[in-house]
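S.K.: What shape does this take:
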Amino acid sequence: MELNAIADKFSELGHKTRLTIFKQLVKAGSEGLPVGNLQQTLKIPGSTLSHHVSRLINVGLIKQHRDGRTLYCIAQYDALQDVINFLTDECCIDASE
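M.R.: Below you'll find the model as predicted:
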């Protein structure tokens, strides 16, 4: 994955509120969480949550899905795996034996 894209993901996850949002969504699994539940759990105003969710969407870490009147936020595990792979794909290649 391109270095800039990984850096953008790290940048967004470097904010305490966004990292907390993302962690809650990872814990929720592939079905995600309704935005209202996320807001209630984190005890943050809707406008603040919307701002942070938008930033995570922009870098591909989460997506939103509407089911009727309920809007869900869903962690994108492929994007998370890209970040993990970036950190580990050259593990120990410069280590001496």
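
S.K.: contacts and neighbour counts: CA atoms only from here.
M.R.: Will do.

S.K.: Surely residue 64 is within a strand?
M.R.: Yes. Remark: residue 64 belongs to a strand, assigned using DSSP: H, G, I helix; E, B strand; the rest coil.

S.K.: And this one, please, so the two structures can be compared:
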Amino acid sequence: MEKTDAVTALAALAQDNRLDVFRLLVRSGPEGLTAGAIADALDLAPNTLTFHFDRLRMAGLATVRREGRSMIYAARFETMNSLVGFLTENCCGGVSCAPASSSKPARKRNKAPA
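M.R.: Below you'll find the predicted structure:
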């Protein structure tokens, strides 16, 4: 992913409603959701959603297809994965960033005697 594409994608996600829409589309998987289902799930007006869908589509983060009278929106997982890859490609200088696991089990809290 090019830096300009990453900036465009991040700018599209840098708004509450668009981030909510995108996260809902990710949860719905490749099948996507109808515009009406998204509006209902997020309690957003359809005309407001049209604007947000357009921004996500222009950033390459969402697709739309028509099925009968319904518009079905879906996340573009390849763009999302490219963005995450772009953001983390130089993470921790090539060394694993995962925290070392503790060998000690978690401490249990004991209830005070009654």
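
S.K.: Would you pull the TM-score for this pair?
M.R.: The TM-score (TM-score structural alignment, normalised by the length of the first structure) is 0.93; 95 aligned residues with a Cα RMSD of 1.2 Å.

S.K.: Distance-wise, check residue 86 of the first structure relative to residue 25 of the first structure.
M.R.: According to Cα to Cα, to the nearest Å, residue 86 of the first structure stands 21 Å off from residue 25 of the first structure.

S.K.: Please apply the same query to residue 16 of the first structure.
M.R.: As defined by Cα to Cα, residue 16 of the first structure lies at a distance of 14 Å from residue 25 of the first structure.

S.K.: Which residue of those two possesses the greater neighbour count?
M.R.: For residue 16 of the first structure versus residue 25, the count of surrounding residues by other Cα atoms under 10 Å is larger for residue 25: 22 against 10.

S.K.: separation between the residue most central in space within the second structure and residue 38 of the second structure?
M.R.: Closest residue to the average C-alpha location of the second structure: residue 23 at 3.9 Å, with Cα atoms, centre = their mean. Taking Cα to Cα as the measure, residue 23 of the second structure falls 11 Å from residue 38 of the second structure.

S.K.: With residue 12 of the second structure instead?
M.R.: Residue 12 of the second structure is 17 Å from residue 38 of the second structure, by Cα to Cα.

S.K.: Please apply the same query to residue 90 of the second structure.
M.R.: Here the distance between residue 90 of the second structure and residue 38 of the second structure works out to 35 Å (Cα to Cα).

S.K.: More neighbours: those two, which one.
M.R.: Shown here are residue 90 of the second structure and residue 38; by other Cα under 10 Å, residue 38 has more neighbours (21 against 10).

S.K.: Can you say which helix or strand has that one in it?
M.R.: Taking DSSP states H and E as the criterion, residue 38 of the second structure maps to helix 35-42.

S.K.: on contacts alone, who are the packing partners of that helix?
M.R.: If you count contacts as 3 or more Cα pairs under 8 Å, 6 or more residues apart in numbering; DSSP states H and E, helix 35-42 of the second structure packs onto helix 16-28, helix 46-58, strand 70-75.
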